[in-house]
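sequence and predicted structure, then a few things I'm wondering about:
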Amino acid sequence: MNDTSLLLRLGVALAIGLLVGLVRGWQQRDEEEGERTAGLRTYTLTAVLGALSALLGTYTNPAFLGLSFLGFAIAFGAFAWLEAKSEQNFSVTGVIAALLTFALGAYAVLGDLQIAIAVGVIVTLILALKQPLHSWLRRLTWLEIRSVLILLAMTFLALPLLPNGTVAPWDAINPAQIWLYAIIIAAISFAGYVAIRIMGSQAGVALAALAGGLASSTATTATLSRMAREHPEASSLLAGGILLSGSVMIVRVLVIAGALNNALVLPLAWPLGAAGFVTAATAGLLFLTRGKGSKEHPRLDIKNPFDLGTALQLAALIAAISLLAKLMSGLMGNAGLTILAAISGLADVDAITLSLARLSHDGISAGAAALGIGIAVAVNTVVKAGMTLTLGTPKAGWIVSGTSLAAIVAGGTAFVFFNW
């Protein structure tokens, strides 16, 4: 290790200590001098101590670093105990932060600098986000926490046990793949569900629509439509929320299909992009013209997608549509897939998207798969427009219906132009 490299590593250790010390010092800025165990200077010096201990250990004995860490832990822990005893403060975060700072300072000398920097930034972010993290935790219920455990069990316990090969007629069903697809879709929906739970009733229509589009654009449409009926003066704004959630659904379909088969990205990008642009642009215009000063805070009633029963139903739906897609493709060709896509789009677009993306690897052409996915999205868009007309106000319904029609025409035109 030359002098330049050593100075760089010591500089990184110093920077990590400064970052951690800045956050901890700012959080304790109201305490008088001498009333806190550690602040900006202490954490900075801790990182330097770790770096020098590691350096001296390389020149003397590696055990020196371990003994130095142990001595620091005992000394810092003793001062933290005295502070806790005096203030009746039982938080151990400061002690853990100090030990991590020492360790990161040592690692900056001995290990990979990029890893040391990345971990230092992560530690700083966790310390800085104390209030938001605690606030989010208070909003979550045991059911949401249990859902995370179910996700982990589905991914790391159940998935490895499932056969990774076709086990049904027509080579249509691969249990491991279908279970993985169910996990992916539920995880995306769960991200939107958690976002809605965290934002709560303080979320505006736009934020709720964005999160709702991830979780379930259909449920979001139903909620905002009923809200429009209750608050007809906000019909334009709520129609914008419905269109925005539909735009998120379109992006979601494109991402899922492209992730499973990148050959679908080009055939889908232009039609879905055109349709999504129309809905998103209209939604943006509605928010700009009608959203100023709005105090509408929708409560989206969306079911937890990681309820075990819901996850099993999703897997069963994906398996059934995969089987039907393979069967109808063999019996009726692309016409059969078109019919199936239209029927599937009445209720859901995820299952047919997954099935056609999988079939496009070896069963059907990318163009046929893209057409089927596009038809499912179009039908689902029409269904949500009908929901808005039925559940909402005429004004909201006609705004959503007119925009949906324009989006379908734009998407269809783009598909024809770029695929034929």
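Right, received. Where do you want to start?

only C-alpha atoms from now on, for both contacts and neighbour counts.
OK.

helix or strand next in line after the helix or strand Ala206 falls within, which one?
Using DSSP states H and E, Ala206 sits in helix 205-215. The element immediately downstream of helix 205-215 (helix or strand, assigned by DSSP H and E) is helix 217-230.

any idea of the angle that next one forms with helix 205-215?
Between helix 217-230 and helix 205-215, the angle comes out at 150 degrees (axes from the mean of the first three to the mean of the last three C-alpha atoms, to 10 degrees).

next helix or strand past helix 217-230?
Next in sequence after helix 217-230, counting helices and strands by DSSP H and E, comes helix 235-260.

next secondary structure element downstream of that next one?
helix 265-290.

which residues touch Asp350?
Listed by C-alpha atoms under 8 Å, 6 or more residues apart in numbering, the contact set of Asp350 reads 185, 253.

next, the one to line up against it:
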Amino acid sequence: MDMMEAFQRVGLALAIGLLVGIERGWQEREMADGERAAGIRTFALVGLLGGLAGYLGAVSGPVVPAALGIGLMAAFIVFTYRAATPRNDFSVTGVIAALVVFALGIVSATGDMRLAAAGGVVTTVLLAARHSLHGFLKTMTWVELRSALVLLTMSFVALPLLPNRAIDPWGGFNPFTVWLMTIMIAALSYAGYVAMRVAGPERGILFAGATGGIVSSTATTLSFAHISTAEPALSRQLAGAASIAGGLSLVRCFIIGSAVAPALIVPLAAALAPGLLVFVAASLILIGRNRAVDAKAGIELSNPFELGAVLRFGALLGAVGFIARVLVHFLGPDSITVIALVSGIPDLDAITLSTAHMAGSALPVQTAAFAVLIAAASNLITKVVLALGSGTRVYGRFLGLVTLAVMAVGGVGFWLFVNFAG
């Protein structure tokens, strides 16, 4: 490498050390001078040492980096132990963090600089999230831990064993693709569930509606409906929370559809973005200044990563995808609209995934986008019906009016796209 590249690489190693050192120094900012084993200067030097070790290793071989790494580990263990002994709080985290910074410094000098930079950011985030992670572990139940293990098993054990090809004559059922999409949806729902568990229901009705929308907007809407019957005075605010949950369901739909078929980004955004704005504005208006009242409105959502629920969704996804592909093959692309209208009633994710997979191949992009929007509209109407049937009249009426406005502006947005931009 030339001298300019060498300076860039070693400079990145130093920057990684500084980043981690800032976090370490902030965590130990209350300690008196002499009590801190390692702070911003130490970690900056560790990063610089790693960068220089990598640079020297490229010239002299792996002996020098290995010797420096062993010496660093020994020195860090000794000094960390001596600093922690009076306080009786020795932790191996600082030692491991130093070794990671050293290793990232070597990667900066000899490997992909993007990987090194990303590793530095991730390391800092993990170190900074200490209290949040420990707090979550203290409240984590066995069911939640088991769900995480199921996710890992599905991702790294079961998925590689599945054939990555269609096993039917019409190309409608690919076991690998179906299982991968099942993992993606379940993981997305679990992420929202974890966010709600970490933050707690006391954060507010707006937050509960948002995180509930990530987990399941339908379950959130129904849960708020039940709360409205027990607390009729909160019906207006609960409708606002259900609105933000509905808005998050549109965001989820957009992310899933555009991630599978990037060609859908613009047509979906043309309809879903205006609808999201209406949902957000309506939620803020309906909740108003009473968002602190939501301590009563904690929603009860079951763990979305139960194996039975995951398998049922996988079966639904496989069935919807297969039926959609076969009907489109025999009846033509327009048949997907009817499928979307019916499939969107119980679940929006399955038909969104299935339709996005066909966009640009078995289906024209515009037809696929229209089908996804039809499914979204069907799902929104379903939630209004649930609100009217299970909640108070005020709750159902407000949610129905907001949903009608969302569908109207979304329809106008898609019409403008088709006629002027498509």
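That came in fine, so what should we check first? Here the structure is a predicted model, which is why all the values come from computation and not from measurement.

by how much does the helix holding Ala206 of structure 1 deviate from structure 2 on average?
Mean deviation of helix 205-215 of structure 1 relative to structure 2 after superposition (mean C-alpha distance after the TM-score superposition for structure 1): 1.5 Å.

ok, and what's touching that helix?
The contact list for helix 205-215 of structure 1, computed with C-alpha under 8 Å, 6+ apart, reads 188-193, 195-196, 199, 217, 219-220, 237-238, 240-242, 244-249, 252, 287, 296-298, 300, 302.

let's go with 7 Å and repeat that
The contact list for helix 205-215 of structure 1, computed with C-alpha atoms under 7 Å, 6 or more residues apart in numbering, reads 188-193, 195-196, 220, 238, 241-242, 244-246, 248-249, 296-298.

what angle separates it from helix 265-290?
150 degrees.

distance from helix 205-215 of structure 1 to the middle of the chain?
Computed by C-alpha atoms, centre = their mean, to the nearest Å, the chain-centroid distance of helix 205-215 of structure 1 equals 12 Å.

got it, and stretch 272-279 of structure 2?
What separates the centre of stretch 272-279 of structure 2 from the centre of its chain is 20 Å, taken as C-alpha atoms, centre = their mean.

ok, stretch 358-371 of structure 1 next?
Chain-centre distance of stretch 358-371 of structure 1: 27 Å, with C-alpha atoms, centre = their mean.

what range in structure 2 does the helix holding Ala206 of structure 1 sit on?
The aligned range for helix 205-215 of structure 1 in structure 2 is 205-215, by TM-score structural alignment.

and Ala341 of structure 1, what's its match in structure 2?
Using TM-score structural alignment as the criterion, Ala341 of structure 1 maps onto Ala340 of structure 2.

please report how far that match lies from Val215 of structure 2.
As judged by C-alpha to C-alpha, to the nearest Å, Ala340 of structure 2 and Val215 of structure 2 stand 21 Å apart.

with Pro201 of structure 2 instead?
Distance from Pro201 of structure 2 to Val215 of structure 2, by C-alpha to C-alpha: 14 Å.

before we move on, the earlier item: nearest residue to the match of Ala341 of structure 1 other than its sequence neighbours?
The shortest distance from Ala340 of structure 2 to any non-neighbouring residue, by C-alpha to C-alpha, 6 or more residues apart in numbering, is to Ala375 (4.8 Å).
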